[in-house]
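[1] sequence first, predicted model second:
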Amino acid sequence: MKILVVGSGGREHALAWAIAKSPRIQTVYVAPGNGGTALDERLQNIAITDPVALADFVEQEHVALTVVGPEGPLAAGIVNVFRARGLKIFGPTREAAQLESSKDFAKAFMQRHAIPTAEYQTFSDVAAAHDYIALKGAPIVIKADGLAAGKGVVVAMTLEEAHTAVDMMLSDNKLGDAGARVVIEEFLAGEEASFIVMVDGKNILPLATSQDHKRLQDHDQGPNTGGMGAYAPAPLLDAEGLEEVRRIVLEPTLKALRQRGIDYRGVIYAGLMITADGPQVIEFNCRFGDPECQTLMPLLGPELGAVLQACALGRLDLAPQLSIAERCSACVVAAAEGYPEAPRKGDAIRIDLAPSPNHQLFHAGTRRDSSGELLTAGGRVLAVVAQGDDFDAAFAGAYNGLNQLDYAGITYRRDIGHQVRSGG
């Protein structure tokens, strides 16, 4: 069986790597892939990004399933293109992907269907947004309505930060169309957790919980990023907590989507804040998180490809049982100097790390030049992932691996997983 993974980041490298573990898989194509996927003999990069051209390729090569990694192609309607041609694809349609591509749509959806989330208002008028901030006070959260590659959220601890964020998005247009409207919502105090499930329109298949670290610097300082590291499973949600999230968040969401005539097949990622009043939804994503995906994939068994295919067919009930290892998994991201605002690119990368059963290296912002040298090519460059019987062992492995990488300006946090490591 041939499978296509769409995307070029660390998430897509991890997905392709995990899918290729099955002996049933003949080839995993990655479009367009990166410098790391180009090295794996089980993977094959293809230099195609246009949805129609990808659909043509799938038909010509008799690809059994396409798996969409990033949010951009989902929001652009790649699933609509493939479904219209009868091609099997894992991911939600453009209409369903609005749960992620529009913060305003998601907040209105949650409010309408009594899904717990923070109080909010949406603004396109600068003066009105400033007035609302003055009324509500700080801390407060400012979000770009559209997709902003993980850079569209400002958790403002002061009024000055909040007003500056509004000006940056609405007045200065620093985020383009993504920031043409802003959602301003109440600040929720608590611990963050991510709960990722696969859904086939009717059935829900939970994966391990995880916790991401968004801020660039240690002690959760600095700007928000796409994610500087993660770990799984997240002990913050026990079996009772997971069942509560399923009951008050996931099942109502899937039911409401069906009521709107949306056959949602793919991932629902609930970004949660566990507050004193219970779990609240910070945001929905419509794909595997990044770097949560890199953290989770090594825990999943070789049945993953078959499960993804069953999900795309709307028949998770017929899928083989997906094995999930009862181990701890840790991921630390190495980013480029200047990330997230202006990452420098083109620096040579040295890698002395040899992958092993308990150690993985997933590429994100990398490319190979004409001579084959590996260079930095994006904000988040590499993700080192390790598994252990406890979190201390997993993080020791991840940081040991990180010490075996080098490039000019390498940037990473030294406290990923402080919540679960001995001594914090």
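    Sure thing, it's come through.
[2] please make it C-alpha for all contacts and neighbour counts, starting now.
    Will do.
[3] quick one, helices of the stretch 201-350 of the chain?
    According to DSSP state H, counting those that start in this stretch, the stretch 201-350 of the chain carries its helices in the segments 239-245, 251-259, 292-296, 304-312.
[4] in a strand, Y132, correct?
    No - checked against DSSP: H, G, I helix; E, B strand; the rest coil, Y132 lies outside a strand; its state is helix.
[5] how close does it get to D145?
    For Y132, the distance to D145 (Cα to Cα, to the nearest Å) stands at 17 Å.
[6] more crowded one of those two?
    It is D145, of Y132 and D145, that has more neighbours when counted by other Cα atoms under 10 Å, with 27 against 14.
[7] the more buried one: what's it in contact with?
    The neighbours of D145, taking Cα atoms under 8 Å, 6 or more residues apart in numbering as the test, are S101, S102, K103, D104, A178, G179, A180, R181, V182, V183.
[8] what about versus this one:
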Amino acid sequence: MSCVLVVGGGGREHALAWALNRSRHVERIIAAPGNPGIAACDRAENAPVAAGDTDGLVELCRRESVDLVAVGPEGPLAAGLVDALGEAQIAAFGPDGSCARLEASKAHCKQFLIDNGIPTAPAHVFRDAGEALAHLRARPDVPVVKASGLAAGKGVIVPSTRQEAAEAVEAMLVGGRFGTAGSEILLEERLEGRELSVLAFCDGEHFAVLPPAQDHKRLLEGDRGPNTGGMGAVAPSPAADQDLVAEVRGRIIAPTLSGLRRAGTPYRGVLYAGLMLTAEGPKVIEFNCRFGDPEAQAVLPLLRSDLYEIMLASATGSLDGVAIDWAPEACVAVVMASAGYPDSTADPAPITGLDGAADAGCVVFHAGTGTIDGGLHATGGRVLAVTAVGPDVEAAARKAHRGVAAIDFEGAQHRADIGLALAGTTPR
């Protein structure tokens, strides 16, 4: 029996711990730093080590005889945690720091895509505000403005006017919005179409595609309002059929992994392709080098196979020997966020109704929660992901929304259209 360390403390990490808790191989799960939801899993416990404390995590692995590390967030990957674990001869599910640059630098990713002939939107990279604004004035369209570095999923601005684009450029390059993540920006041609997330387990050579998911980034119903880390997800996406998935495998996932192998940096872990389904076919908006949040909460409940076996095979280059089975159902995850999200953080607020959500048939994954005076509280940001499985997207969505209705905390906000807006969507 094995001991697994899950690095991180959000909803994605709760979903990983929940799935690993079902493994016949796993005796013990340690989450660093974890959250109250993870600690409630019968084989799991939290450890007070920050996800960004590389030395502390390596020492924790040695002290607790950890057999496998599952890295949740992007920051530790970009900081080289997997490299440090490798030097300590500790198996890790996640790419090394070189591969993680695909997410950590959108400028690097864009050049990689161009060099390897992978479909993407054209873009220009700037560090100087004057040069960026001159380029903006000269181009005929209004581009997307992207911070090149890691900005917690909030570094992409989709302006409606040239003035809004100019304000975004100045906010990043002059005003310091997003800090060092926004010190380099991309002005990228805006793609039109439906967004889709396609993830793949990778072992450096072989890969296996997960059910395609659809994330909802905007705060408000109807895909309005500011970008967030994600207000909900659906899997599998009704917008994707088998032909589209095969196209993504052949035109995007396979050449990406081949390009990384040729560069001497084979990719191990999960690769997340954020795509736009355009009239010319799927194009890469971005790569993430880890499970999405909340995509993980919508995809992992459909996994029938043993997640530990898949992660260990990905880490050790033996994924081709593992059978991966998915339930022929749908899963919908609806995020409940605190008041003021994504712009501000609310005061802690008691959470009630989790038992009611469970009675409605939902699994509730914790993100921004904490225990205060013995009671569970919302502590800001995205707080919970209320998740349900059903025979189709509409049934799963209605169950998830019944779970949301059972839960209450002061200032709670969610999107009432997650899943329901996609029901009946015709696959492309």
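    Nice, thanks for sending it over. The model shown is predicted, which means the values in this text are computed figures rather than measured ones.
[9] deepest in the core, which of the helices of the stretch 201-350 of structure 1 is it.
    Sort these by mean neighbour count, taking mean count of other Cα atoms under 10 Å, and helix 292-296 sits at the top with a mean of 29.
[10] which other helices and strands contact it?
    Helices and strands touching helix 292-296 of structure 1, by 3 or more Cα pairs under 8 Å, 6 or more residues apart in numbering; DSSP states H and E, are helix 10-19, strand 229-232, strand 328-335, strand 380-388.
[11] in structure 2, which residue range corresponds to that helix?
    Structural correspondence for helix 292-296 of structure 1: residues 295-299 of structure 2, per TM-score structural alignment.
[12] what's the answer for stretch 400-410 of structure 1, then?
    Mapped onto structure 2 using TM-score structural alignment, stretch 400-410 of structure 1 spans residues 402-412.
[13] repeat for stretch 165-184 of structure 1
    The aligned range for stretch 165-184 of structure 1 is 168-187, by TM-score structural alignment.
[14] most centrally placed residue in structure 2?
    What sits nearest the mean C-alpha location of structure 2, by Cα atoms, centre = their mean, is G292, with 1.4 Å.
[15] what's the distance between it and R139 of structure 2?
    33 Å.
[16] just Y272 of structure 2 next, same as before
    Distance from Y272 of structure 2 to R139 of structure 2, by Cα to Cα: 31 Å.
[17] map E100 of structure 1 across to structure 2 for me.
    Match for E100 of structure 1 (TM-score structural alignment): E103.
[18] one step back: right, and the helices of the stretch 201-350 of structure 1 - which one's nearest G77 of structure 1?
    Of all the helices of the stretch 201-350 of structure 1, helix 304-312 sits nearest to G77 of structure 1, with 15.7 Å by Cα to Cα.
[19] what's the angle between the closest one and helix 10-19?
    Inter-element angle recorded for helix 304-312 of structure 1 and helix 10-19: 110 degrees (by axes from the mean of the first three to the mean of the last three Cα atoms, to 10 degrees).
[20] ok, back up a step: buried set for the match of stretch 400-410 of structure 1?
    Residues of stretch 402-412 of structure 2 classed as buried: R402, G403, V404, A406, I407, D408, F409, A412 (neighbour count, 16 or more other Cα atoms under 10 Å).
[21] next step: these restricted to helices.
    Members of the buried residues of stretch 402-412 of structure 2 lying in helices (criterion: DSSP state H): R402, G403, V404, A406.
[22] and which of the residues you listed is nearest R382 of structure 2?
    Using Cα to Cα, those come closest to R382 of structure 2 at V404, 13.5 Å.
[23] pretty sure that closest one is touching A357, no?
    Yes - the pair V404 of structure 2 and A357 passes the contact test of Cα atoms under 8 Å, sitting 6.8 Å apart.
[24] what's the overlap in contacts for the two?
    Between them, V404 of structure 2 and A357 share the contacting residues V386, judged by Cα under 8 Å, 6+ apart.
[25] quick one: distance of stretch 78-97 of structure 1 to the chain centre.
    Centre-to-centre, stretch 78-97 of structure 1 and its host chain are 19 Å apart (Cα atoms, centre = their mean, to the nearest Å).
[26] need the residues that contact that stretch.
    Taking Cα under 8 Å, 6+ apart as the rule, stretch 78-97 of structure 1 contacts 51-52, 55, 64-68, 71, 74-77, 257, 262-267, 286-287, 308-309, 311-313.
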